[in-house]
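J.: could you look at this predicted model? Sequence included:
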Amino acid sequence: RRKVIEEIGLLDEQFFMYGEELDWCFRAKKAGWKVMYYPHAEIIHYKGECS
């Protein structure tokens, strides 16, 4: 949600790969937002590129 980004900011680019999402979720939770995890979500990379 846009309101979350406005409230806690974007991902912190100073974190090494993949750590920034965890930090962002901790900040959202600390700000009172509900953080949910859905283990069955699927993502398709159409260009076949990844980090």
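T.: The structure has been received and is ready for your questions.
J.: please count neighbours and contacts with C-alpha atoms only from this point.
T.: Fine.
J.: give the buried residues for the helix ranked longest in the chain.
T.: If you go by DSSP state H, the chain has its longest helix at helix 19-30. Within helix 19-30, the residues scored as buried using 16 or more other Cα atoms under 10 Å are 20, 24-25, 27-28.
J.: and of these, the nearest to R2?
T.: Distances from R2 to the buried residues of helix 19-30, taken as Cα to Cα, are shortest for A28 (12.2 Å).
J.: in this structure that closest one contacts E21, no?
T.: No - in terms of Cα atoms under 8 Å, A28 does not count as a neighbour of E21; the distance is 10.5 Å.
J.: presented hereafter is structure B, for comparison with structure A:
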Amino acid sequence: MKVFVTGGSGLVGSTLIDLLLARGDEVLAIDNFATGRRDNLRPHARLRL
């Protein structure tokens, strides 16, 4: 499944992304990095930021 996640670099968003990638989904994430951190997201072939 293709999934769009807003707030992907925050605690909830990055945890959700990890779960989605683990089950095989493709993820497109967006974030303005106002409170989230880019290093919360590890590089992955099925993740676009």
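T.: The structure has been received and is ready for your questions. Here the structure is a predicted model, which means the values were calculated and not measured.
J.: could you get me the TM-score between them?
T.: The TM-score (TM-score structural alignment, normalised by the length of structure 2) is 0.37; 24 aligned residues with a Cα RMSD of 2.8 Å.
J.: elements contacting the longest helix of structure 1?
T.: Other helices and strands packing on helix 19-30 of structure 1, by 3 or more Cα pairs under 8 Å, 6 or more residues apart in numbering; DSSP states H and E, are helix 2-8.
J.: let's go with 7 Å and repeat that
T.: Contact partners of helix 19-30 of structure 1 among helices and strands, from 3 or more Cα pairs under 7 Å, 6 or more residues apart in numbering; DSSP states H and E: none.
J.: that older thread, return every residue with contacts to both of A28 and E21 of structure 1.
T.: Common contacts of A28 of structure 1 and E21 (Cα atoms under 7 Å, 6 or more residues apart in numbering): none found.
J.: before we move on, back to that, wait, which of the buried residues of helix 19-30 of structure 1 is closest to E7 of structure 1?
T.: Closest approach to E7 of structure 1 among the buried residues of helix 19-30 of structure 1 (Cα to Cα): A28, at 8.6 Å.
J.: what's the distance between the closest one and I5 of structure 1?
T.: Distance, A28 of structure 1 to I5 of structure 1, by Cα to Cα, to the nearest Å: 9 Å.
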